[in-house]
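S.K.: this is the structure alone, sequence omitted:
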């Protein structure tokens, strides 16, 4: 019987876990023995006792890496800990150096951030979408918390409070989740995206659609296409005028593997009123959508504008994010396992996209 090991995440601030206790029975039914590293789910409110009750064996890290044939993770594990022949599944963000390490150790790796969104059969495995949905919801809640006024229209004996004006830039999964949540919180919401189809989705949620003259379009896999420098500059100039009229701005525009587009310049930030809030979901090592935002930091400008660099919001909702992610991992394993054994096939379109190292006969 193959063994799957669920590791305890070690990245700073990462509280998610790859498999939740309610998924253990499904993995056992698929022919796997389940090993869980001690305290792997504790930060997501899944104690070891819940895994034990579900039929998993609790082990330390050394034993897990020594015995597991499959390693399930959120962030990528150190390649040096993976023994030859291991099959690792996670959000690996593969780069050439890490792939070279995996290849040198004879490890096969599947990166769920490579799931092709255009294949309907792959949708249950789409971890990026599940985590972006959590991030968009959380972004609206974080913004409402940081904005020290009311989001909805309130009429009271003490007077009337006008609703907050919220602008969401980017209407992918995270953007649409942010729009829907901000609307449910009572704000007046406007959305913007360069893709015509995304504008229709903004309108379908009851939000206003911001129409700029800059050109953009749809890229591969349902993401926004990267814009030219001229297109970005024209977009920034028009956006700056719109941003100054808002109370809250949430930015969600990312291009996989590349620096996010700069949408909110320092000059645009200065146009916001004191007490306004910006949440930058694209903030990361390569930069963000907002000039001056810093990953995982909150900065209050000299003009009293709060800028939140929120690059990993799913980790701040670990129970919900882990539950969704565990379903993605289960779905992918169901696609590559037959009677508990790996059945890797380079002709399979999903496997070819997701398996980034060690696919027999593949390009990886």
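M.R.: Perfect, thanks for sending it. As the structure is a computational prediction, the values presented were derived from the model and not from experiment.
S.K.: hey, let's count contacts and neighbours off CA atoms from now on
M.R.: Noted.
S.K.: can you give me the neighbour number for residue 158?
M.R.: Residue 158: 6 surrounding residues under other C-alpha atoms under 10 Å.
S.K.: for residue 140, same thing?
M.R.: Residues near residue 140, counting by other C-alpha under 10 Å: 27.
S.K.: I'd say it and residue 182 touch.
M.R.: Yes. With contact defined as C-alpha atoms under 8 Å, residue 140 counts as touching residue 182 (5.5 Å).
S.K.: what residues are shared contacts of these two?
M.R.: Taking C-alpha atoms under 8 Å, 6 or more residues apart in numbering as the contact criterion, no residue touches both residue 140 and residue 182.
S.K.: need the strands for the stretch 151-300 of the chain, in chain order.
M.R.: 154-156, 159-161, 165-169, 188-192, 208-209, 248-251, 277-280, 298-300 (DSSP state E, counting those that start in this stretch).
S.K.: of those strands, which approaches residue 74 most closely?
M.R.: Residue 74 lies closest to strand 277-280 among these, at 21.8 Å (C-alpha to C-alpha).
S.K.: what's that closest one in contact with?
M.R.: Counting by C-alpha under 8 Å, 6+ apart, 139, 142-143, 146-147, 247-252, 288-290, 293, 305-311 sit against strand 277-280.
S.K.: run the last query once more with 7 Å
M.R.: Residues from elsewhere that reach strand 277-280, judged by C-alpha atoms under 7 Å, 6 or more residues apart in numbering: 139, 143, 146-147, 247-252, 288-290, 305-310.
S.K.: for stretch 84-102, same thing?
M.R.: 69-76, 79, 105-113, 357.
S.K.: counting contacts, what elements does the strand or helix carrying residue 109 pack onto?
M.R.: Per DSSP states H and E: residue 109 is located in strand 108-111. If contacts are counted by 3 or more C-alpha pairs under 7 Å, 6 or more residues apart in numbering; DSSP states H and E, strand 108-111 sits against strand 87-90, strand 355-357.
S.K.: buried residues in the next helix or strand after that strand, which are they?
M.R.: Next along the chain after strand 108-111, taking DSSP H and E as the criterion, comes helix 127-146. Residues 127-144, 146 are the ones in helix 127-146 that count as buried (16 or more other C-alpha atoms under 10 Å).
S.K.: ok, residue 314 - contacts?
M.R.: Counted by C-alpha under 7 Å, 6+ apart, residue 314 has contacts 131, 134-135, 321.
S.K.: whoops, residue 163 was the one
M.R.: 150-153, 186-188.
S.K.: give me the neighbour count for the closest residue in space to residue 329 that isn't next to it in sequence.
M.R.: In space, and not counting its chain neighbours, residue 329 is closest to residue 125: 6.5 Å by C-alpha to C-alpha, 6 or more residues apart in numbering. Residues within reach of residue 125, counting by other C-alpha under 10 Å, total 28.
S.K.: wait, residue 125 touches residue 324, no?
M.R.: No. If you go by C-alpha atoms under 7 Å, residue 125 and residue 324 don't touch, sitting 9.9 Å apart.
S.K.: what about versus this one:
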């Protein structure tokens, strides 16, 4: 019988949890034994009693770790907090391999098989396991709500006897999962929405949501379409043309939401201080990439700052601001991942090469992932 342990998150401000009563029941249905660290669900409004009722054993951290075959987390735990872990035990979480390389090395030294859930390949059969998609979806939604809270004006057009209130103008930069959800949410709130991306394939997606696409036309050297649907760096010519287009467009916007990320690299700079200065006072920019260096000049992680009368929102860990829903989706990603490879005869999951090699960072005391060795 496989023993699965869910750890209480220790990262500052992290309110999510890696399992829910729903997934506990499903894991037990597979034949696993589940232990949950006491208090793990508090930030997501899940009481220990709910885990116990679902069939989990609520225990201390040491008891959860002891004998566990698989440890589940949201963010990668401090290796020093995993004393007593069984050699060869799996650790599945968002491990930030590029930003926390020393921690990855420590997992290897401890004999842990570390599985980075954010390295899940973007293939059809892995969609239900993809934490980046599930969490980014909530980030895009929350970004619009955060913008609305800071904006100080109405989003939809309102016609009253006292006069008409114009609809807010919302511009989304970066049309991945978060960007698409931001577009949809802005439209639902009644804003006039426009969007841009370096990948030309997103034009139809933008239009399908009722927003206006803003694209550089007839410029050679675009390198925007990367592997797995991610964006890559743009050519110098494209960067110049995009900066000119964005500058003229952004000056007329009330709200801008930036979502651009390139895996393994600092977030690309999309908005300069000079461009911010062209926006009218009271406008709002939400930088969803602030923790990766930021898309917006002057954005500060964890703060709302004002530059040229424009509010720049740089909240950290946006999915955790919707902890209950984010936990439910993250937990299902975990279950979908492990259950897809569950060997009923052995009573444990057995990874295949395609997904296993993509997400496995460490094994047998060594760092083995090609993306960290190249």
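M.R.: Everything's here; your move. Note that the structure is a prediction, hence the values are computed from the model and not measured.
S.K.: whereabouts in the first structure does stretch 199-211 of the second structure align?
M.R.: Using TM-score structural alignment, stretch 199-211 of the second structure corresponds to residues 195-207 of the first structure.
S.K.: residue 23 of the second structure: what secondary structure?
M.R.: helix (DSSP: H, G, I helix; E, B strand; the rest coil).
S.K.: and it, what does it touch?
M.R.: Taking C-alpha under 7 Å, 6+ apart, we find residue 23 of the second structure in contact with 331-332, 335.
S.K.: can you check residue 20 of the first structure too?
M.R.: 322-323, 326.
S.K.: kindly report the same for residue 24 of the second structure.
M.R.: With contact set as C-alpha under 7 Å, 6+ apart, residue 24 of the second structure has these partners: 34, 54, 56.
S.K.: out of the residues you listed, grab the one that's most surrounded.
M.R.: Neighbour-wise, these (other C-alpha under 10 Å) top out at residue 34, 27 neighbours.
S.K.: does that residue touch residue 4 like I think?
M.R.: Yes. Contact status for residue 34 of the second structure versus residue 4: in contact at 4.8 Å, counting by C-alpha under 7 Å.
S.K.: circling back to that earlier point, turn the strands of the stretch 151-300 of the first structure into TSV, including distance to residue 177 of the first structure.
M.R.: As requested, the strands of the stretch 151-300 of the first structure are exported to TSV (distance: least, C-alpha to C-alpha, whole Å):
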stretch	distance to residue 177 of the first structure
strand 154-156	24
strand 159-161	25
strand 165-169	10
strand 188-192	11
strand 208-209	15
strand 248-251	11
strand 277-280	14
strand 298-300	22
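S.K.: which residue in the second structure aligns with residue 282 of the first structure?
M.R.: Per TM-score structural alignment, residue 282 of the first structure is aligned with residue 289.
S.K.: pull the contacting residues for residue 119 of the second structure.
M.R.: Residue 119 of the second structure sits next to 358-359 when contact means C-alpha under 7 Å, 6+ apart.
S.K.: so what's the residue count around residue 8 of the first structure?
M.R.: 26.
S.K.: and it, what helix or strand is that in?
M.R.: Residue 8 of the first structure belongs to no helix or strand, assigned by DSSP H and E.
S.K.: do you know how far the alignment partner in the second structure of the residue nearest to residue 329 of the first structure is from residue 40 of the second structure?
M.R.: Correspondence of residue 125 of the first structure to the second structure, assessed by TM-score structural alignment: residue 129. Counting by C-alpha to C-alpha, to the nearest Å, the separation of residue 129 of the second structure from residue 40 of the second structure is 21 Å.
S.K.: residue 306 of the second structure now?
M.R.: From residue 306 of the second structure to residue 40 of the second structure the distance is 36 Å (C-alpha to C-alpha).
S.K.: if you count surrounding residues, which of the two has more?
M.R.: residue 40 (27 against 17).
S.K.: surely residue 255 of the second structure and residue 280 touch.
M.R.: No. Counting by C-alpha under 7 Å, residue 255 of the second structure stays clear of residue 280, with 10.2 Å between them.
S.K.: looking at these two, which is more packed in?
M.R.: Set residue 255 of the second structure next to residue 280 and count neighbours by other C-alpha under 10 Å: residue 255 wins out with 27 against 16.
S.K.: what do we get in the first structure for that one?
M.R.: Per TM-score structural alignment, residue 255 of the second structure is aligned with residue 248.
S.K.: same thing with residue 267 of the second structure?
M.R.: Using TM-score structural alignment, residue 267 of the second structure lines up with residue 260 in the first structure.
S.K.: give the burial count for its match, as a bare number.
M.R.: Counted with other C-alpha under 10 Å, residue 260 of the first structure comes out at 20.
S.K.: grab the nearest non-local neighbour of it.
M.R.: Closest residue to residue 260 of the first structure apart from its sequence neighbours, by C-alpha to C-alpha, 6+ apart: residue 254 at 4.9 Å.
S.K.: can you tell me what part of the second structure the strand holding residue 109 of the first structure aligns to?
M.R.: Counting by TM-score structural alignment, strand 108-111 of the first structure corresponds to 113-116 in the second structure.
S.K.: sort out for me which of the contacts of residue 24 of the second structure are in strands.
M.R.: residue 34 (DSSP state E).
S.K.: from memory residue 164 of the first structure sits against residue 148, does it?
M.R.: No. The criterion here is C-alpha under 7 Å, and residue 164 of the first structure misses it with residue 148 at 10.4 Å.
S.K.: run a quick neighbour tally on the aligned partner of residue 314 of the second structure in the first structure.
M.R.: Aligned against the first structure by TM-score structural alignment, residue 314 of the second structure finds its counterpart in residue 309. Residues lying near residue 309 of the first structure (other C-alpha under 10 Å) number 26.
S.K.: ok, residue 309 of the first structure - contacts?
M.R.: 279-281, 283, 293-298.
S.K.: try 6 Å this time
M.R.: 280, 283, 293-297 (C-alpha atoms under 6 Å, 6 or more residues apart in numbering).
S.K.: okay if I get those as CSV plus neighbour count?
M.R.: Below are the contacts of residue 309 of the first structure laid out as CSV (neighbours: other C-alpha atoms under 10 Å):
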residue, neighbour count
280, 28
283, 29
293, 26
294, 21
295, 20
296, 16
297, 12
